[in-house]
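In: Got a sequence here, can you model it:
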Amino acid sequence: MNVKISRNAAKVLKLELEKEENQGLLVRVQVSHNHGDHAHYALGLDTQTDKDVVVSTDKEIDVLLEKDEPLLDGIRIDYFYVPQEGFMITNPSKGNHGDH
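Out: This is a model prediction of the structure:
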């Protein structure tokens, strides 16, 4: 499994992970809605279960993914400040470029 995190997203995620109430938690990305050939994604903080794989990234952030979900392999986590501040998760390797 492969996960890419942009510099902006890494900054925001690290600030969140450093909070005292989030100690011991990891970033989790999951499929929130599946359209067959592409998906919508949800992001949160969670603990690992036996259904997860932990993916290390080049930004020194570990990400939890459901190990049997192919639409999670190759995701990219971005964070934008404009036009609306927030995270955007896409999977260019599966044809999802955040176009809707």
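In: Only C-alpha atoms from now on, for both contacts and neighbour counts.
Out: Noted.
In: so where do the strands sit in this structure?
Out: 3-5, 26-34, 39-46, 52-56, 62-66, 75-80, 86-90 (DSSP state E).
In: residue contacts, the residue nearest the centre of the chain?
Out: The residue lying closest to the centre of the chain (CA atoms, centre = their mean) is residue 29, at 4.0 Å. By CA atoms under 8 Å, 6 or more residues apart in numbering, the residues touching residue 29 are 41-44, 63-65, 72.
In: Buried subset of those residues as a PyMOL selection?
Out: Typed into PyMOL, the line below selects the buried ones among these, using 16 or more other CA atoms under 10 Å:
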select buried, resi 41+63+64+65+72
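In: here's the other one to compare against:
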Amino acid sequence: MNCKINRLAAKALKEMLEKNEAAKDKMIRVYVTHMHGDHAHYDLKFDTPTEHDEVVKTDKGIDIILDSRDEFLDGVWIQYFQVPKEEFVITNPSKHHHHHH
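Out: A predicted model of the protein is given here:
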């Protein structure tokens, strides 16, 4: 499975993992919150890998958990923007799906 992440998203996620008590001994999981038609919505949460997960090492030094059974997670791109507002944007260019978080 593949996952891309931009520099700002990696920085923001590392800070979340370091500063949030709920993140102790956990990693970041990207998951599909719901689907309607051919459109998927994604979100992030702190979690630990399970038997069906793949831990994807990004080129920005942060590992992301993806459920290997969900084809809509393969190829996700996690971005973080500060303008016009601070937010994560998770897209899957290969599936043309996205969600703002």
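In: picking up where we left off before, residue 97 of the first structure is nearest to which of the strands of the first structure?
Out: strand 86-90 (5.5 Å; CA to CA).
In: in the closest one, what's buried?
Out: Result for strand 86-90 of the first structure [16+ other CA under 10 Å]: buried residues 87-90.
In: And the residue sitting furthest away from the middle of the second structure, how far from residue 97 of the second structure?
Out: No residue in the second structure sits farther from the centre than residue 37, which is 21.4 Å out by CA atoms, centre = their mean. From residue 37 of the second structure across to residue 97 of the second structure, the span is 11 Å (CA to CA, to the nearest Å).
In: Could you do residue 29 of the second structure as well?
Out: 17 Å.
In: how much space between residue 3 of the second structure and residue 83 of the second structure?
Out: Taken as CA to CA, the span from residue 3 of the second structure to residue 83 of the second structure is 23 Å.
In: out of those two, which sits in the busier spot?
Out: Higher neighbour count among residue 3 of the second structure and residue 83: residue 3, with 21 against 7, using other CA atoms under 10 Å.
In: and the gap between residue 59 of the first structure and residue 36 of the first structure?
Out: Distance from residue 59 of the first structure to residue 36 of the first structure, by CA to CA: 30 Å.
In: coming back round to it: out of the buried residues of strand 86-90 of the first structure, which two sit at the greatest distance?
Out: Top of the distance list for the buried residues of strand 86-90 of the first structure (CA to CA): 87 and 90, 10.0 Å.
In: which residues do the two both contact?
Out: Going by CA under 8 Å, 6+ apart, residues that sit against residue 87 of the first structure and also against residue 90 are residue 77.
In: on that earlier part again, now flag whichever of the contacts of residue 29 of the first structure is closest to residue 23 of the first structure.
Out: Taking these together and measuring to residue 23 of the first structure by CA to CA, the closest member is residue 44, at 13.6 Å.
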